[in-house]
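Q: Coordinates only, no sequence provided:
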């Protein structure tokens, strides 16, 4: 996972599609969804950290 697109694909694998029309809001909502997946134990800590880092760099 290297790009925001890769994070979108990760979320899409769990049926989550984020699109508000505002990139900054999209990145924030995607981060919240990644954290929810982690807390629900759907993804591991390493995946969560990498995704959050990518999303924060994308803003």
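A: Happy to help now that I have it. Note that this is a predicted model, so its numbers are computed, not measured.

Q: use CA for all of it now, contacts and neighbours both
A: Will do.

Q: what are the ranges of the helices in this structure?
A: 4-13, 23-39, 45-57 (DSSP state H).

Q: Contacts for the second one next, please.
A: Meaning helix 23-39. By C-alpha atoms under 8 Å, 6 or more residues apart in numbering, the surrounding residues in contact with helix 23-39 are 8, 11, 16, 18-20, 43-45, 48, 51-52, 55-56, 58-59.

Q: Second structure for comparison follows:
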């Protein structure tokens, strides 16, 4: 996933994490998103994930967090 250009969806983020053996599912969508961010940050810090891929994945996760938050707000 060079240049982060192929990371555009949550499925792309999950596939990226799966390449490193990380499959995250707790049943709490926001919790899962936070864990994904932490895992990506650690992979980047260890030099296993390029900066552009890390940033692209973070952007997708942030967008998903906003979507999930707005959905839960509209339910209330």
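A: Here it is on my side, so go on. Note that the structure is a prediction, hence the values are computed from the model and not measured.

Q: Just give the TM-score of the two.
A: Structural agreement between the two chains, given as a TM-score (TM-score structural alignment, normalised by the length of the first structure), stands at 0.96; 59 aligned residues with a C-alpha RMSD of 0.5 Å.

Q: Give me the buried subset of the contacts of helix 23-39 of the first structure.
A: For the contacts of helix 23-39 of the first structure, a burial check counting by 16 or more other C-alpha atoms under 10 Å picks out 8, 11, 18, 48, 51, 52, 55.

Q: Turn the residues you listed into a markdown table, including distance to residue 39 of the first structure.
A: Compiled in a markdown table, those are given as follows (distance: C-alpha to C-alpha, whole Å):
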| residue | distance to residue 39 of the first structure |
| --- | --- |
| 8 | 18 |
| 11 | 14 |
| 18 | 19 |
| 48 | 10 |
| 51 | 14 |
| 52 | 13 |
| 55 | 18 |
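
Q: Mind telling me the two of those farthest from one another?
A: Farthest-apart pair in those is 18 and 48; separation 16.9 Å (C-alpha to C-alpha).

Q: hang on, residue 60 of the second structure packs against residue 11?
A: No. Taking contact to mean C-alpha atoms under 8 Å, the distance of 9.9 Å between residue 60 of the second structure and residue 11 leaves them out of contact.

Q: Of these two, give the one with the bigger neighbour count.
A: Comparing residue 60 of the second structure with residue 11 by other C-alpha atoms under 10 Å, the one with more neighbours is residue 60, at 17 against 11.

Q: what's near enough to touch the residue in the first structure that that one lines up against?
A: Per TM-score structural alignment, the equivalent position to residue 60 of the second structure in the first structure is residue 54. Shown in contact with residue 54 of the first structure (C-alpha under 8 Å, 6+ apart): 2, 3, 4, 7.
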